[in-house]
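Engineer: Take this sequence and fold it.
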Amino acid sequence: MTDISPEPAAGGPGDGIPDDLSALFADPALRDRLEKEARDAVRGTRAGMADATTGTPRDLPAPLPAPEASGLVFDDEDDDQEHGAVPAPRTPAEVQRTWKDAFPEGTFDSAAWAHRKKVFLHKLAWHAGHTHVYMWRLTKLSALGVGAGLRDGWHYYTAQEYAEMVDTARRKNMAPDMVAALREERLEYARARRREPMLIGATTGVGTLIAAAIAVAQVYGLLAASPAAMLTLGVLSALGLREHRRRNPDEPLTAAFAVLPASTAEHAPLTDDLLNRVLRIAKVFTKDEHAVTLLEPIRPAEINGIEAKFKLPEDIQFSALVAKKEAIAGALDIEAHWLDIRQDGSPTRVSFWYCSSDPFGQPRTSPLVDKPERTDVWSRGILIGFNRRNLPVYLKLRHVMALLGGMSRTGKGMLLRNLIVGLGLDPRVNLRLVAGAKPGEHRGYAPICSTFFGRRPDRLIDLLEGFLKEAYRREEILEEQGRAKFGEADLDEFPLEILIIDEYKQYASSSMRIPDPTDDREDGPRRTIKACDRIAELLEEIAAFAAALNMTILISTQDPDANTVPRGYKSNTGARAATRTGGAVQTNAILKDGATGAGLRAHEIPESLKGGAIVDIDGAPGELIRSYFIEDEEFDGAADLIRAGLFLREEMGRAPGQFPDPIEDYLLAVTGESSLAGGPTGSGRPGRPAGTPGARVELGVLELILDAFEDDADRIQMSAVRAHLADYSHLRWGQQEDETEAAYTARVGKELAAAIDEALEGTGVELTPKSGMRFGKDDSGREIKGSGFHRSHVEAAVEAARNARK
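Structural biologist: The predicted model follows:
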């Protein structure tokens, strides 16, 4: 319990304090001083600055819930007294003001000034490039001014107002002597005006200026006469503007000489004028009075980007901008994915970002490649890529099921590569990887995998059953503790179990049949069901409740349709990522129903954007990203990261095999084979653990034959089987020196037949090569025939041998 009372006075407790406390409060001055000192002491404690009611209980607000993050916790000695939440004392940076605070925001912002400089230079270049337009307009105005000046001067010199009076008098048939008097008066006024000093001086000055400009131009050239010429031109243009306004009183004064808007230039720097123009072109603004209000200065952003934060008019909401995103991008002459519009607080506050070049144009290597570091999967997430603003994107796999999908060769594997190496760098994660096709491409991840195997539907069922069994065990512990879910503090005892099933479609379309677990009769043959149906059933059951138990499943699949991913599993997924898909149906199958209508169109990701994906995850809902690059063709760029992860796990006793693993122990007990760190060979082939007697090695022969099949092939030649067996163990199955081809074929055939018979002993199932099988045509068009195996026959043999072991 923490004591937050002020420290006692010097001299120890009770120093200077009388025994009779009533006498202490008898003096009003002393009482006031003590109260003031108590208030000052409170201000320096956790409670912060006290208000005017300190020491007097009133209707205080309920205390705020304690934060989850670690930190100091202050307990009150009186548990029955309810205290209000008082803000912590403000730091000096919060309360201290400087002379800079008196200036508008952005006055001393170097980034804002850099943008202002860019805007100024662009306007200067823009207007300089349109000098000919301005000179033509000045020339027209000057000509208008010359005409107006000559006309007004002539009218003044000759007193034309009297001429109009004479014409009026004549039209009204006034007396001739009246008309003559007006004419005489006109002549007198005209003579008097021509002798006015102001008129003489102005005429002399204008004439001298023009004559001087002409003389200087003839002697020294036009450049020397330009100041006088520009002055003359300015005077004449002013006269022209005045005349234009006289002729067009309803038009604004600037209509005759409007400055060309620099915002109309291609890729002009962003200004509020350009923003308003773009939003009007995109039909977001439909009224003349609509305009944005900048909340802070426009400033440069990442990767040649520009960002503006502004407020929309009150009758326009943020959703209107999102609906017009493509039109806005068109008005800016950029691609739609170069633009990012986000709500910045209220529905009328907007963070508007775009760049004039492709933000995903250049691939970026994962920062972990150059600097491997421990990953915080729980709090921060796994670094998987970057968004259009060049900000890193993290995927959190806590209390969530996940789904990753897309077409082949669209970057799905690279996204999964970033995910796996990130998981390997957190020792609190038990990583289990199941490959739907050949596990060779994932073999490099084996050292950090608690479970790793490939293309074995029956073993995946066993794994999911062990996963479910562990989930029930954890759920019972939660029930005993009266808790709803595990947290980060439980990771030491209950590590984060993450199962990744890659190429799930291979399992969803598997034709293998297994005994029905609901058929418990002891006599007669048991009923069978499809393995794919059992897998889907287990996935849905696990997804319904296991996320809160620090247990996560991530499914990766390509070309999915509405029926590929089990509906019960998909409805419980909270993290989804889709690389480029083949159409709206596939997009909705990966992300969510109605995703395309919400703007999440993964099928519209440009083909040129390798590794591009739309993620719908915590912190980046519906955002377009590009996965970081980790070399996987010329060399294994993830090898150092895997070694770093393994070293980190070994140092903490969390490497595969160093800690109790109920799920892998269940697999070993059921199948007799281990897939820890990829099995005995680390290749993703389960096998008997070293030093463990009793496992039947011949069973591995059947699975080796199954591994030899191509992904979608339903049959295989014996020559391909022999080659695959030789790759696995050249000493046993390979062609030896001085051994002829015929002798090699005969030897391997006999050994293989004997191994198969021994593996299937007592099962009632036989597996022999079929002769005369057709395997397509060769380059010359001749049909290929030979002996081989059917996939369905091999799968049935593997299942029969597996059931015999249970």
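Engineer: all contacts plus neighbour counts: C-alpha atoms, from now on.
Structural biologist: Will do.
Engineer: Helix, strand or coil: sort out Gly71 for me.
Structural biologist: For Gly71, the assignment made with DSSP: H, G, I helix; E, B strand; the rest coil gives coil.
Engineer: got the contact list for stretch 671-685?
Structural biologist: Residues from elsewhere that reach stretch 671-685 (CA atoms under 8 Å, 6 or more residues apart in numbering): 439-440, 443, 446-454, 656-657, 664, 667-668, 686-690, 695, 802, 805-806.
Engineer: one more to put side by side:
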Amino acid sequence: MTDISPESTPGGPDDERVPDDLSSLFADPDRQDLLEKMARQQVHGTRAGMADATTGSEHEIPLPVPPAATVVGGLVFEDDEDQENGAAPVPAPRPSSDGWTWQDAFPTGTFDSAVWAHRKRVFLHGLARHAGHSHVYAWRLSKLSGLGMMAGARDSWHYYTAQEYADMVDTARRKNLAPDIIAALREERLEYARARRREPLLVGASTAVLTVVAAAVAVADVYGLLTASPAAVLLLGILSAMGLREHKRRNPDQPLTAAFALPDGAGGEHPPLTDTMLNDVLRTAKVLKEDQEIRLVEPIRAAEINGIEARFRLPQEVTFSQLMAKKEAIAGALDIEERWLDIRKDGSANRVSFWYCTADPFATPRTSPLVESPERTDVWKRGILIGFNRRGMPIYLKLRHVMALLGGMSRTGKGMLLRNLLCGLGLDPRVNLRLVAGAKPGEHRGYAPVCATFFGRRPERLIALMEALLAEAYRREEILEDQARAKFGERDLDEFPLELLIIDEFKQYANSSVRILDPNDDREEGPRRTIKASDRIAELLEELGAFAAALNITVAVITQDPDANTIPRGFKSNSGARVATRTGGPVQTNAILKDGATGAGLRAHEIPESIPGGAIVDIDGAPGELIRSFFIEDEEYDGAADIIAAGRALREELGRAPGQFSDPIEDYLLAVTGLSSSGGGPNGSGRPGPLSDTEGLDEPATVLTLMLDAFAKAFDPERMSTQDLLPCLAVMDPDIFSYEALGLDEPAEDASPEDARSTVVSYGRRGGKKLAEEIAKVLDGTDRELVAKEWTKGGRGRGYYLADLRSAAGIAPE
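Structural biologist: Below you'll find the model as predicted:
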């Protein structure tokens, strides 16, 4: 490389003079790229970059690498905590010339399989396109051959007859020249014509052409057309060439390729992208002018989900914002939907990563990789795997030092997002997972083994839990103050684990009519004031959101049908991670994401119903991106069971399972309420109980609990028939409600329909009687009752109403 340092002496053998007009260096884009590369290499040779071999010693002196750094492929990666504490990154040593490989001598993309896959697709598409229009080419070739035959016959006749003299005779007549001149021209024409007919070349050429034609006809007559095809093809090629020449003479302004150009619309659907096609698309969308074009910085490559990616440099007159403003027009020019197109900056203001696919990238669901391989996750650095974006890239939700908000309409995928979130959190033992269900606690019962706290439908207990977290936050804040630090990091997780409170169906708590004693009213005499539990919950939520994130304490709120008043403003403004599934309108979208989100293009209310689990995420690493959550089976069977079991085993191995470690939060709840909700309570159902009751509640209480859980798993319908209740109860308590416990044999697989129906009817009668007896035992000695009722509306049936069940269980109506 030429030495361009200030110490260089002019006049040496390698001296390069600087031109007087520096604009000439930047006129050529290729020269500009070369200068940019040379400048980058020169910066690497300074003290701020890598060791400079041109100005120092002959040998490179590698810089020392601290123990906290990791060297991979010549690059130094700093530990995350060192970055947080202000440690400066250590520059990597300059790679030596020995690192050069023979692949570097070839153009970019030469050994890239994705590039060759796209090139193969372009070739096959072109081949299929031209083969599919072979009839068009055959007809045009025939027309050109006929034109060539006519032109050849005309030119031959004109040559044989010296037609140019006939033209001169006509010109002489029009000018009224003397008759002797015209006669002389005619005589000269006859002499020239006789001389031409005796030329050896003309005689030989005519004889050869006639011989080839006669031979082709004779061979075709004797041996068939296939045998004569070589001669016919040769003759057809000659005539086509003559016709093409005549076509050019008649149409001098058209290129020769216009004779074979296919009509518009003959390219088929979604042809592979090429640089020419990309320039045409941008011109059609009015991004580029006719005299402008983009330049590829690397070959076009195939991408995931039938996608295509191109990286290019915009002209200097075109900005990235102008390109993004025409995104809809670009999608129209490509004949795709706008959400199938993704345009991003690629390292600089005028470099673009252009990606699109020819089919809906979210049409096919993807199963979470944790289902097949439930390995330990890194919630702190990498985040929780929740879904994939339109490019097929995995999306991770980081919950360190942030508050989180997830919302959307009912049945739009919030449950599946939460399922991915809980499974990922369960596989990191450094997280104390505290799950609070606002509705349907039975739906989350399977996560109890990895939950340090799990309960549902208890506003008073949620208040106590948040007060315990607030007390823990103040304790941790004092420790940070003593250590003169601003926040906890990853290395503090052993002593101060990530406390993560997830409140599902928060609207049930926000609209709760339960009243509690006012904590600010400390008078000893007279009745104390009461306040709504929802007001106290909102107050505590805002207080935690204001400062607890830096203390390894995170709160994630999940709600449906939110409005401006559902989420406390103080918590929302401090939420750094927001996820919105499909909403009912712009107001709900702004309530979840941020004020003005719809104006910024984050339109969660426009997510198509055809994308189950579709959501817009506004998180670190994916701001305002449309994703689809990974699928974990939850209807046919519990697809999360193996993941939770793996998480439980991992926690038990490290002594981090519920009940194995000192838990100040649960200790506080136990002291205040006398009940424990560690691991979902004594029976893991989300119902808190006394710590000494390791066998669960007594039989009578369990019956009502199981019925509530059965309703919850059915998404709390208004009523359930006894015939539908009994199978659920048999799974949860087979000792009482199974076929065997009721003295019946389950229907055999080969049993006739009549026998199976008879057995089911008998099971319903005996099970219904047994259920009534168990309910009577529970309510014996109380003033409550629960009886089966019949109904005819919506189909005849007999069973229990949810409102009656809750009243019998002592649950106050909301």
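Engineer: So after superposing, what's the score?
Structural biologist: Here the TM-score for the pair of chains, by TM-score structural alignment, normalised by the length of the first structure, is 0.78; 714 aligned residues with a CA RMSD of 4.6 Å.
Engineer: returning to what we had before: apply the buried test to the contacts of stretch 671-685 of the first structure and list what passes.
Structural biologist: Using 16 or more other CA atoms under 10 Å as the burial test, those include 439, 443, 446-454, 656, 664, 667-668, 686-689, 695, 802 as buried.
Engineer: What segments of the stretch 551-700 of the first structure are strands?
Structural biologist: Counting by DSSP state E, counting those that start in this stretch, the segments of the stretch 551-700 of the first structure that form strands are 551-558, 573-579, 612-617, 620-627.
Engineer: Could you do the stretch 701-814 of the second structure as well?
Structural biologist: With DSSP E, counting those that start in this stretch, the ranges of strands along the stretch 701-814 of the second structure come out as 719-721, 789-791, 797-801.
Engineer: could you say what helices and strands the last one packs with?
Structural biologist: In terms of contacts (3 or more CA pairs under 8 Å, 6 or more residues apart in numbering; DSSP states H and E), strand 797-801 of the second structure is packed against strand 719-721, helix 722-732, strand 789-791.
Engineer: Same list (the ones you listed) but as CSV, adding distance to Leu551 of the second structure.
Structural biologist: Below are these laid out as CSV (distance: least, CA to CA, whole Å):
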stretch, distance to Leu551 of the second structure
strand 719-721, 45
helix 722-732, 40
strand 789-791, 53
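Engineer: right, so of the ones you listed, which gets closest to Asp80 of the second structure?
Structural biologist: Closest approach to Asp80 of the second structure among those (CA to CA): helix 722-732, 46.6 Å.
Engineer: which other residues reach the closest one?
Structural biologist: Counting by CA under 8 Å, 6+ apart, 706-707, 710, 736-738, 764, 767-768, 798-800 sit against helix 722-732 of the second structure.
Engineer: contacting residues around the residue nearest to Leu236 of the second structure when sequence neighbours are not counted?
Structural biologist: Ranked by CA to CA, 6 or more residues apart in numbering and with sequence neighbours excluded, the top spatial neighbour of Leu236 of the second structure is Ser145, at 6.3 Å. Contact partners of Ser145 of the second structure, counting by CA under 8 Å, 6+ apart, are 236-237, 239-243.
Engineer: Could you say which one of the strands of the stretch 551-700 of the first structure comes nearest to Val721 of the first structure?
Structural biologist: Comparing those under CA to CA, the one sitting nearest is strand 551-558, at 27.7 Å.
Engineer: Can you tell me, leaving aside adjacent residues, what's nearest to Val624 of the first structure?
Structural biologist: Not Val; residue 624 of the first structure is Leu. Nearest non-adjacent residue to Leu624 of the first structure (CA to CA, 6+ apart): Ile614, at 4.5 Å.
Engineer: and what of Leu491 of the first structure?
Structural biologist: Nearest one to Leu491 of the first structure, counting by CA to CA, 6+ apart, is Arg428 at 6.2 Å.
Engineer: since we're on the one you found, how many residues are nearby?
Structural biologist: 23 (other CA atoms under 10 Å).
Engineer: Check the alignment and tell me where it lands in the second structure.
Structural biologist: Aligning on TM-score structural alignment places Arg428 of the first structure opposite Arg430 in the second structure.
Engineer: Tell me who's in contact with its match.
Structural biologist: So Arg430 of the second structure contacts 493-494, 497-498, 656 (CA under 8 Å, 6+ apart).
Engineer: wait, what's in contact with the residue nearest the centre of the first structure?
Structural biologist: Nearest to the mean C-alpha position of the first structure, by CA atoms, centre = their mean, lies Asn387 at 4.2 Å. Neighbouring residues of Asn387 of the first structure by CA under 8 Å, 6+ apart: 393, 623-626.
Engineer: make it 7 Å
Structural biologist: 393, 624-626 (CA atoms under 7 Å, 6 or more residues apart in numbering).
Engineer: any idea which of those has the most stuff around it?
Structural biologist: Of those, with other CA under 10 Å as the count, Arg626 tops at 30 neighbours.
Engineer: what separates that residue from Pro392 of the first structure, distance-wise?
Structural biologist: Noted for Arg626 of the first structure: a distance of 10 Å to Pro392 of the first structure, by CA to CA, to the nearest Å.
Engineer: and if you look at Arg247 of the first structure?
Structural biologist: For Arg247 of the first structure, the distance to Pro392 of the first structure - CA to CA - is 62 Å.
Engineer: Which one's more surrounded, those two?
Structural biologist: The neighbour count for Arg247 of the first structure versus Pro392, taken as other CA under 10 Å, is higher for Pro392 (17 against 10).
Engineer: all helices of the stretch 351-500 of the first structure, in order?
Structural biologist: Per DSSP state H, counting those that start in this stretch, the stretch 351-500 of the first structure carries helices over the ranges 367-370, 412-424, 457-481.
Engineer: same deal with the stretch 201-350 of the first structure?
Structural biologist: Applying DSSP H, counting those that start in this stretch to the stretch 201-350 of the first structure gives helices spanning 222-247, 272-281, 318-323, 325-332.
Engineer: Now check the first structure for the residue matching Arg173 of the second structure.
Structural biologist: Counting by TM-score structural alignment, the partner of Arg173 of the second structure is Arg170.
Engineer: Leaving out sequence neighbours, find the closest residue to its match.
Structural biologist: By the measure of CA to CA, 6+ apart, the closest residue to Arg170 of the first structure outside its immediate chain neighbours is Val179, 7.1 Å from it.
Engineer: residues touching Ser510 of the first structure, list them.
Structural biologist: 531-532.
Engineer: Great, nothing more from me.
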